[in-house]
Each structure stands twice: as C-alpha cells, then as structure tokens.
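# no sequence on this one, just coordinates:
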C-alpha cells in the first residue's frame, strides 16, 4: 500500500484553493465590469428596446391617423370647392 506524501497533499490543496480563488476573482471582475457598463449606458440616456418599440408603434399609429385625417380633409375641401 502506498502512503500519501503530506507535502504533495498540501501542495495539491493549495493549488486547488488558488484555482478557486482565481475563478471567484474572475467572476467578480466580470460582474463589476458589467455593472460599470450598465451605469455608463444609463448615464448616456439610451432607451431600452421595449421603450423604443413602444414609441415606434405610437409613431406608426399617429402616422396612420394623420393620413386618414388628411384624406378626410381633402374630401371635405373638394366637396366645399364643388359647391
């Protein structure tokens, strides 16, 4: 039966701990960078995709209503001009 060398076991534990620490630092750095980008974008007055789509739909509705009202006005003006 082979006995375990305490130096090798301690070294393996240390490397395992270091790897876990480095992975945690990487996740923390990524999350921190993501938050900084969100703050920066928020300060730039960008709108979300949902807000953009809502305003786009409102503009399309207003455009259609304007065209409808223009057609009605043209018809009324033509009718008044014929009299």
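Received the coordinates, thanks. Because the structure is predicted, anything quoted here is derived from the model rather than measured. Numbers count the residues shown, from 1 in each chain.
# C-alpha only now, for contacts and for neighbours.
Noted.
# Report the secondary structure element holding residue 3.
According to DSSP states H and E, residue 3 maps onto no helix or strand at all.
# Just give the number of residues close to it.
5 (other C-alpha atoms under 10 Å).
# ok, now residue 83?
So residue 83, with other C-alpha under 10 Å, has 5 neighbours.
# One more to weigh against that first structure:
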C-alpha cells in the first residue's frame, strides 16, 4: 500500500510542477502580449486619457468664454443701435 501512496504523491508533485510551469508560461505570454500592445499603441500616436481630458476641459472653458463674449458683443451692438 505504501507503493500506491508513493505513486499518488509522485503524480501529485508532477501535476503541481506542470501547473507551475503552465502558470509561468501564461505569465510570460501575458507580458509579451502586453509589451507588443504597448508598442502598437505608441506607434499609433494616440493621446493619453489624461491629455484628452485636459484638452476637453480647455475646449469647454473656451466655449463658455466665447458664449460670454458673444453676449457682450450683442449688448454693445444693441447699445450702439439705440444711440
């Protein structure tokens, strides 16, 4: 019976080793794919999220400023017509 347990112990160790190797291969593949994707994105010259958000905020502020300037211009034109 001791030989049967040794076989199962050896089989268990072998399966653990195989799982460890498979996990290492998976991590290595993920790292390689991630590096390749980063190179691809960098080659595409895409804007980073932070840059996009900053530009969107700037455009929104400028749009509000333009609306205010148009109101002031319309008020000046109305004043000039009534003079």
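Thanks, I have it. Since we're looking at a predicted model, the values are computed, not measured.
# Do you know the score for how well these two fit?
After superposition, the two chains reach a TM-score of 0.77 (TM-score structural alignment, normalised by the length of the first structure), with 82 aligned residues with a C-alpha RMSD of 2.2 Å.
# Residue nearest the middle of the first structure, spatially speaking?
residue 48 (6.7 Å; C-alpha atoms, centre = their mean).
# how much space between that residue and residue 42 of the first structure?
Taking C-alpha to C-alpha, to the nearest Å as the criterion, residue 48 of the first structure is separated from residue 42 of the first structure by 10 Å.
# Would you map the helices across the first structure?
6-43, 49-82 (DSSP state H).
# could those helices go into CSV alongside mean neighbour count?
As requested, the helices of the first structure are arranged in CSV below (neighbours: other C-alpha atoms under 10 Å):
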stretch, mean neighbour count
helix 6-43, 12
helix 49-82, 11
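# show me the contacts for residue 64 of the second structure.
Taking C-alpha atoms under 8 Å, 6 or more residues apart in numbering, we find residue 64 of the second structure in contact with no residue.
# Nice, that's everything, thank you.
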